[in-house]
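[1] Need the 3D shape of this:
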Amino acid sequence: MDVHLYTWICTVVVMIAVLGVDLFVIGRRPHEPSMKEAGIAVGIFVGLAIVFGLGVWATSGPKYAGEFFAGWLTEYSLSIDNLFIFVIIMGAMKVPRHLQQFALMVGIVLALVFRGIFIALGAAAINRFTWVFFLFGGFLIYTAIKLVIDYRNHDDESDEMPDNAMMRFARRRFNAVDEYHGTTLTLRIDGKRVITPMLMVIIALGSTDLLFALDSIPAIYGLTQEPYLVFTANVFALMGLRQLYFLIGGLLKRLVYLSLGLSVILAFIGVKLVLHALHHYHLADWAPWDGEIPIWVSLTVIVVTLVVTTIASLIKSRYDDDAARQEPGAEEADGRATVPGPGRT
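    Now for the predicted structure:
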């Protein structure tokens, strides 16, 4: 795929422009978007991704278009899975609803930066060392197995905010206040610089994005080795993610089988990467295939897995809801839940 320098420049400029406008608007008017506002934004970004993929088809052919769509769907699914962690962080740190959009936007910008770095490093490694495909493939298979194990051990009652070295360092190094002060990250009180809870939220989101980038970049390189498609698939997967956070809200908890679906996708891509490396080193000449799984097969596996996962999750959630309503005392609990409470913070 021949991508001219000016195409790269135009893509990056447009991305920065969109993010810049979004940040400026959020910085001036942090708020919780309405369902209509969030739905329009998500629809626009999904539509732009589809138009972009069709543009790739028109200019470079169906093969590269298929690679983009497969990569975009995979990265979008991984990003939605990332939202589960965002929900836990926002809840554990009691972020006011009208400030969550700002935190999400900064977290997404950090994710773009981290993924951009990993994309560059991954491209350089692939160009120089083909054996890195063994490494990527093994890592994805390990991640897929870990997702299944985490799902089997999952307990909603024990969900806690992830902790890591960066957050522990910030707590030890700086004094902190307990109250949120809008989008302000640091304050000066009595001549001393202190940090606000918002800065800790940004650190938590950013460090989580860093860990997720370790999964997403090998996954996308298992579907395409074109840096331009890798980059754009990641950009479109992250754009509109914060609006999606508010749009689907409680639906996130209904996608109970999403991690299992992702484990299937990541395991498939991991095997695909290993087969590619075996083929390169002529270690799979005995196989009845040429060592390369066609992109249409990859796209079919991804789409079918996501559709089945979503449908099964919604059926399971509805069954659980019906079972809960039939339990003794459920009607009284529902009645108490419908009593109007205080307004949002």
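[2] alpha carbons only for contacts and neighbour counts from here, please
    Noted.
[3] ok, the residue minimising distance to the centre of the chain - contacts?
    Here the mean C-alpha position of the chain is nearest to the C-alpha of residue 79 (Cα atoms, centre = their mean), at a distance of 1.3 Å. Shown in contact with residue 79 (Cα atoms under 8 Å, 6 or more residues apart in numbering): 237, 238, 241.
[4] structure for this one too, so we can compare:
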Amino acid sequence: MEVPGWVWALTVTGVVGLLVFDYVFHVRKAHVPTLRESATWSALYVGIALLFGVGVLIFGGTTEGTEYFAGYLTEKALSVDNLFVFLVILHSFRVPREYQQKALLFGITFSLIARTALIFVGSALITTFAWVFYLFGLILLVTAGNMLKPRGGEPEEGENIAVRLARRVFHTTDDYEDGRLFTVRDGRRAMTPLVLVMVALAGTDVLFALDSIPAIFGLTQNVYVVFTAVAFSLLGLRQLYFLIDGLLDRLIYLAFGLAVILAFIGVRLILHALHENNLPFINNGEPVEVAELSTGLSLGVIVVVLVVTVLASVFSRTGRAQTAIANARRHATAYLDSEYTADPGERERIFQLLVDEKADIIALGPRYRQMARDADGLLELVERAKASHDAAVARGQAPTGPHH
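    You can find the predicted model right below:
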């Protein structure tokens, strides 16, 4: 599919326009997005991506359209998995809820710029060196294996090395200064922790890109399709975070599903590399006659694996228990942290979620109540949050949490 320059220009303008719209109308004024707001905008961005895919099918043909949808689904699934790490970063930096949107949007913008650069670098490598398909295939197979390893726990408050190092090297503030990036303290220009959060999100996402770009090149080598699939998978990721952040721990089998998908694409890349082989130590530098996996088959595998993974996670009682336990820990910690939010309504919302999560754990039965008891320090944390809330109610005050 040959894409004229004016189509590229329109596409890039549209993507940039959507990002600018987010900056101007969504994150300029700090606020905590409601569930309805997050759901509406997430649905809108997914709808735009699907409509664009239909356009690719109509104007580009079945092959390009199938490649786009396969690439979009794979990149979107990888993006959701990335949200786990974003969640850890935001909580380890103790980012107030109302400022998380700004940090996420900057991270997404940086990610799009970095991935666009990697897309063109990857395309140039593939065009020049056929053996790059072997490299990409091996990267995906190694990544698939790493995804099967257990996830690490959340870092504890103050443990982040980047924060300690930056505070030694740069003049930084301890609080978020109403969401500003820089401020003036004692007559000196100072950096707020929000800058560090953005750097951490951006740097982490560069590492994610080293996996996701080979994955989509395993499905299509059309640069326009690669770019648009990646761009639309990232757009709306901020809204998706606030829509599903309470359910992320529920997707206990997502990593397994992604491991299967990446391993499948890795095998597909290696088979393609053998078919295009020119390495002298493989078959004397001649192409190897092997069966190649079609894009249609790839799309089918991706859809089936994702559906099975999500359904298995959603209906798993273990997943439900893990979600309630992990969220109870986060919400109790957030409630007890006087700097987490200045919004009394948001603090009350956090406490009510904590109450619901405790009820969920009890309703699941003795086995899962024991899981909660075994969770290090959880019960004490929940009781401290409850005592703080009860004390505030007894005083007849809005429950704003303890002050440090």
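[5] circling back: return the member of the contacts of residue 79 of structure 1 nearest to residue 210 of structure 1.
    Lowest distance from residue 210 of structure 1 to these (Cα to Cα) belongs to residue 238, with 13.6 Å.
[6] Could you report the neighbour count for the closest one?
    When counting by other Cα atoms under 10 Å, one arrives at 23 neighbours for residue 238 of structure 1.
[7] From residue 228 of structure 1, how far off is it?
    Note on residue 238 of structure 1: its distance to residue 228 of structure 1, by Cα to Cα, to the nearest Å, is 16 Å.
[8] rewinding a little: distance of the residue nearest to the centre of structure 1 from residue 252 of structure 1?
    12 Å.
[9] ok, average deviation of the lengthiest helix in structure 2 from structure 1?
    When structure 2 is parsed with DSSP state H, its longest helix is helix 62-92. The superposed helix 62-92 of structure 2 is, by mean Cα distance after the TM-score superposition for structure 1, a mean 0.5 Å from where its aligned residues fall in structure 1.
[10] In that helix, which residues are buried?
    By neighbour count on 16 or more other Cα atoms under 10 Å, the buried set for helix 62-92 of structure 2 is 64-81, 83, 85-86, 89-92.
[11] Tell me the buried residues in the helix or strand containing residue 166 of structure 1?
    For residue 166 of structure 1, the host element (DSSP states H and E) is helix 165-173. With burial defined by 16+ other Cα under 10 Å, the residues of helix 165-173 of structure 1 counted as buried are residue 167.
[12] Show me what secondary structure element comes after that helix.
    strand 175-176.
[13] Where in structure 2 does the helix or strand that that following strand is followed by align, residue-wise?
    Using DSSP H and E, the helix or strand that follows strand 175-176 of structure 1 in sequence is strand 186-189. Under the alignment (TM-score structural alignment), strand 186-189 of structure 1 falls on residues 182-185 in structure 2.
[14] likewise stretch 219-234 of structure 1?
    Using TM-score structural alignment, stretch 219-234 of structure 1 pairs with 215-230 in structure 2.
[15] now the matching stretch, how far from the chain's geometric center?
    On the basis of Cα atoms, centre = their mean, to the nearest Å, stretch 215-230 of structure 2 is displaced by 19 Å from the centre of the chain it belongs to.
[16] okay, how far is it across that stretch, tip to tip?
    Stretch 215-230 of structure 2 has an end-to-end distance of 11 Å (criterion: Cα to Cα).
[17] For the nearest residue to residue 15 of structure 1 once chain neighbours are set aside, grab the count of nearby residues.
    Leaving aside its sequence neighbours, residue 15 of structure 1 sits nearest to residue 235 (Cα to Cα, 6 or more residues apart in numbering; 7.9 Å). Counted with other Cα under 10 Å, residues neighbouring residue 235 of structure 1 total 23.
[18] for residue 253 of structure 1, same thing?
    The number of residues packed near residue 253 of structure 1 is 16, by other Cα under 10 Å.
[19] ok, for the alignment partner in structure 2 of it, nearest residue in space, not its chain neighbours?
    Under the alignment (TM-score structural alignment), residue 253 of structure 1 pairs with residue 249 in structure 2. Distances taken as Cα to Cα, 6+ apart place residue 323 nearest to residue 249 of structure 2, at 4.8 Å, with adjacent residues excluded.
[20] Contact partners for that neighbour?
    Neighbour list for residue 323 of structure 2: 246, 247, 248, 249, 250 [criterion: Cα under 8 Å, 6+ apart].
[21] Can you tell me which of the residues you listed is closest to residue 354 of structure 2?
    Using Cα to Cα, these come closest to residue 354 of structure 2 at residue 246, 11.3 Å.
[22] Nothing else from me, thank you.
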